[in-house]
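A.B. asks: missing the sequence, but the structure's below:
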């Protein structure tokens, strides 16, 4: 007898909507009566081309992206973008500004250091990345090649809340939004480049979405000509993300997830649900009389990754063991931080968060 579906709180690859999985299951062997799977179709054929274009159209529609931007489907994850961005936009004699709010922004800056000069306009590392720096503490310059931020920090459970002050920065603004893209509406026009691995809110691993201003790429065309063709954004713009064979099944799955988001009510509805889910778990932390201690400051709390500590390592192990017995998956905190982490991306249902909240309440009452 097949095992029931569990409560999936994995940080990524993460939960997918069950209805999306059923669509993929139904179409796996015979996509749209073509007699073969979408995985078997040529990426140059009409069947896949429709999937490709529909995915782009849905991204633009749901995020309200205007014609100044290109939407690209690339490979290599966000980690590849850590290098591709400075290769394309960090000229000799300029510096890139990385706002450090966690391990992924550190890794992005480290990769850029191999290519050019960088500095950090702000960092919360000294306080164990428990908060997002206030805008009035972030140093920027009109001479920055670009300012880079990580919108949501999966390991530490922090997130940027308000992007309005970005308009005051006089340099291009780039953002790694891998773990919270499509979780709420964002002002895309405040950014020059956004990138995100799909495996949190958009689908399975394998495809990376890049949203980039055309005129930004055009300004750096001469600079980028020294790069191998596959490393240039212009190459992928001109090739409609088909310069090399794209991850067709991952893009098909992403298109199906995007259709689900639209059918559910779009990004405003995703935001409403995510706020409700996060509130359940933060309530369990706040009402535990100190038994659970959240990692992040209240003002910087993530809606996607709720992180907390228990009083002892022994209690943490017991919590995770009992959670596993109750069919919770993925609650181990990141190895660099420890504790517990619940990743509650779009596809994690309210019911799973309600069951986890009840488990947290009962465990705290039993052991404090």
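C.D. replies: Sure, I can see it. This is a predicted model, so every value here is computed, not measured. Residues are numbered from 1 along each chain as shown.

A.B. asks: hey, let's count contacts and neighbours off CA atoms from now on
C.D. replies: OK.

A.B. asks: Do a quick rundown of the strands in the stretch 101-250 of the chain.
C.D. replies: Under the criterion DSSP state E, counting those that start in this stretch, strands of the stretch 101-250 of the chain are mapped to 117-123, 144-150, 152-153, 158-159, 173-176, 193-197, 208-213.

A.B. asks: Put together a markdown table for those strands, with mean neighbour count and distance to residue 346 on each row.
C.D. replies: Shown next, in a markdown table, are the strands of the stretch 101-250 of the chain (neighbours: other C-alpha atoms under 10 Å; distance: least, C-alpha to C-alpha, whole Å):
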| stretch | mean neighbour count | distance to residue 346 |
| --- | --- | --- |
| strand 117-123 | 19 | 28 |
| strand 144-150 | 25 | 19 |
| strand 152-153 | 28 | 14 |
| strand 158-159 | 27 | 16 |
| strand 173-176 | 22 | 18 |
| strand 193-197 | 26 | 15 |
| strand 208-213 | 23 | 17 |
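
A.B. asks: Would you mind giving those as a markdown table with distance to residue 300 added?
C.D. replies: Listed next are the strands of the stretch 101-250 of the chain as a markdown table, based on distance: least, C-alpha to C-alpha, whole Å:
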| stretch | distance to residue 300 |
| --- | --- |
| strand 117-123 | 14 |
| strand 144-150 | 13 |
| strand 152-153 | 10 |
| strand 158-159 | 5 |
| strand 173-176 | 17 |
| strand 193-197 | 20 |
| strand 208-213 | 25 |
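
A.B. asks: Which one of those lies nearest to residue 44?
C.D. replies: Nearest to residue 44 among these is strand 208-213; the distance by C-alpha to C-alpha comes to 19.5 Å.

A.B. asks: what's the angle from the closest one to strand 193-197?
C.D. replies: Orientation check (axes from the mean of the first three to the mean of the last three C-alpha atoms, to 10 degrees): strand 208-213 against strand 193-197 gives 170 degrees.

A.B. asks: on contacts alone, who are the packing partners of strand 208-213?
C.D. replies: Packed against strand 208-213, as judged by 3 or more C-alpha pairs under 8 Å, 6 or more residues apart in numbering; DSSP states H and E, are the following elements: strand 69-74, strand 193-197.

A.B. asks: which residues are in contact with the longest one?
C.D. replies: Spelled out, it's strand 69-74. 56, 59-60, 207-214, 236-237, 240-241, 246, 251 (C-alpha atoms under 8 Å, 6 or more residues apart in numbering).

A.B. asks: Below is an additional structure, to be compared with the one above:
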């Protein structure tokens, strides 16, 4: 079996043991005589998968029963609209930090629904960064404050959760469960699964039940968090196989442990940053204190060299290193399941490429 190193930003690398287990049970899940993709979402086999996934997430995040864990469809992009639809009413204000493309996308959707205060704006700063606490201007009485903890396109990451004075909502799509945090600081967390939690097709939401109860009751049922809390995310047919894969991935996360993952993730990223810092050929795009452990972004002296770098790396088994189409450059996405051997291979390739082309 020839596995390449997949540096894609998402869908992304999954733990190999998770893929093997899913492969073994694909046609006949644990003697049920059918695949998870075929079984009823109301049946006992799937019910056990569903509830284990919820329990795993709650344990990993360190959340108690004040929180509900939801598995929703539409990805994190759906949450950009669903959040303000539920909580941002007339004559109310929501605070948003705009530190990159995904923060800006959340702002754009919220502004269609209600009044938005930009608590801090560094989206266009070069080098890319996250705002410092002293820059953030929170609105007294805001219905919630929204942050994006890791900007995959710019390669900048928030290192500490801010004090906001209002319910904190965090889009953690690209760094959820990559490090130990006090997740109880957040009133709501959401994340598309396809970076650190499993394949695409499901979005995770962790939300305080008392916050959800304040949501807009005049919305259609599918758009209300309370609907999905009351139905245990079974109001409609859920993406069963994606949730099954999330269940397997969270089992793996529990086995490895967040402290170990954090050290591994930090060490993996540093291998690439060390090459960048020792070179005048490569240029990192994010401020050092804001550098992401998940998405390492950098440039070469010319776009022609970047194109050559991407092609030669791909030929060597290192795939999807091209930066986002909106910014170009190089992006190495190295989420939880990405093997250290792949990062070592990239670092060695970077040194060799510079020696040949610098």
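C.D. replies: Yep, it's here. No experiment lies behind these values; they were computed from the predicted model shown.

A.B. asks: returning to that earlier point: dump the helices and strands packed on strand 208-213 of structure 1 to CSV, plus distance to residue 183 of structure 1.
C.D. replies: As requested, these are exported to CSV (distance: least, C-alpha to C-alpha, whole Å):
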stretch, distance to residue 183 of structure 1
strand 69-74, 18
strand 193-197, 12
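
A.B. asks: Now do the helices in structure 1.
C.D. replies: 18-27, 46-63, 77-89, 103-113, 214-219, 221-224, 233-238, 248-264, 266-286, 313-325, 350-367 (DSSP state H).

A.B. asks: who's in contact with the third one?
C.D. replies: So the one you mean is helix 77-89 of structure 1. Contacts for helix 77-89 of structure 1 (C-alpha under 8 Å, 6+ apart): 107-109, 111-112, 115-116, 145-146, 176, 178, 195-197, 205-208, 220, 223-224, 227, 231-233.

A.B. asks: Equivalent analysis for the second one, please.
C.D. replies: By C-alpha under 8 Å, 6+ apart, the surrounding residues in contact with helix 46-63 of structure 1 are 38, 41-43, 65-66, 71, 182, 185-186, 188, 248, 251-252, 254-255, 258-259, 262, 266-267.

A.B. asks: Have a look at how far, on average, it is from structure 2.
C.D. replies: With mean C-alpha distance after the TM-score superposition for structure 1, helix 46-63 of structure 1 departs from structure 2 by a mean of 0.5 Å once superposed.

A.B. asks: The third one too?
C.D. replies: With both structures laid over each other, helix 77-89 of structure 1 and its partner residues in structure 2 are 0.4 Å apart on average (mean C-alpha distance after the TM-score superposition for structure 1).

A.B. asks: Quick one: the residues in structure 2 that that helix pairs up with.
C.D. replies: Counting by TM-score structural alignment, helix 77-89 of structure 1 falls onto residues 75-87 of structure 2.

A.B. asks: From residue 225 of structure 1, how far out is the equivalent of residue 57 of structure 2 over in structure 1?
C.D. replies: Using TM-score structural alignment, the partner of residue 57 of structure 2 in structure 1 is residue 59. Taking C-alpha to C-alpha, to the nearest Å as the measure, residue 59 of structure 1 falls 29 Å from residue 225 of structure 1.

A.B. asks: likewise residue 321 of structure 1?
C.D. replies: Distance from residue 321 of structure 1 to residue 225 of structure 1, by C-alpha to C-alpha: 54 Å.

A.B. asks: and what of residue 121 of structure 1?
C.D. replies: To residue 225 of structure 1, residue 121 of structure 1 is 29 Å away according to C-alpha to C-alpha.

A.B. asks: quick one: stretch 245-252 of structure 2 aligns where in structure 1?
C.D. replies: So stretch 245-252 of structure 2 sits over residues 253-260 in structure 1, by TM-score structural alignment.

A.B. asks: quick one: that stretch to structure 2 mean distance?
C.D. replies: Stretch 253-260 of structure 1 sits 0.6 Å off on average (mean C-alpha distance after the TM-score superposition for structure 1).

A.B. asks: next one: stretch 6-16 of structure 1 to chain centre, how far?
C.D. replies: 13 Å (C-alpha atoms, centre = their mean, to the nearest Å).

A.B. asks: List the buried residues of it.
C.D. replies: Applying a neighbour-count criterion of 16 or more other C-alpha atoms under 10 Å, one finds 7-12, 14-16 buried in stretch 6-16 of structure 1.

A.B. asks: what would those look like in CSV with distance to residue 317 of structure 1?
C.D. replies: CSV is the format used below for those (distance: C-alpha to C-alpha, whole Å):
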residue, distance to residue 317 of structure 1
7, 18
8, 18
9, 17
10, 17
11, 19
12, 21
14, 22
15, 23
16, 27
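
A.B. asks: State the pair within these that is farthest apart.
C.D. replies: It's 7 and 12 that sit farthest apart of the buried residues of stretch 6-16 of structure 1, by C-alpha to C-alpha, at 14.0 Å.

A.B. asks: Counterpart of residue 147 of structure 2 over in structure 1?
C.D. replies: Using TM-score structural alignment, residue 147 of structure 2 pairs with residue 149 in structure 1.

A.B. asks: Enumerate every residue touching that match.
C.D. replies: 98-101, 105, 173-176.

A.B. asks: Go again with 10 Å.
C.D. replies: Contact analysis of residue 149 of structure 1 by C-alpha atoms under 10 Å, 6 or more residues apart in numbering lists 97-102, 104-105, 108, 160, 173-177, 194.

A.B. asks: ok, so of the residues you listed, who is nearest residue 302 of structure 1?
C.D. replies: residue 160 (8.0 Å).

A.B. asks: From residue 166 of structure 1, how far off is the closest one?
C.D. replies: 11 Å.

A.B. asks: What of residue 228 of structure 1?
C.D. replies: From residue 228 of structure 1 to residue 166 of structure 1 the distance is 32 Å (C-alpha to C-alpha).

A.B. asks: So which of those two has more stuff around it?
C.D. replies: More crowded of residue 228 of structure 1 and residue 166, by other C-alpha atoms under 10 Å: residue 166, with 15 against 9.
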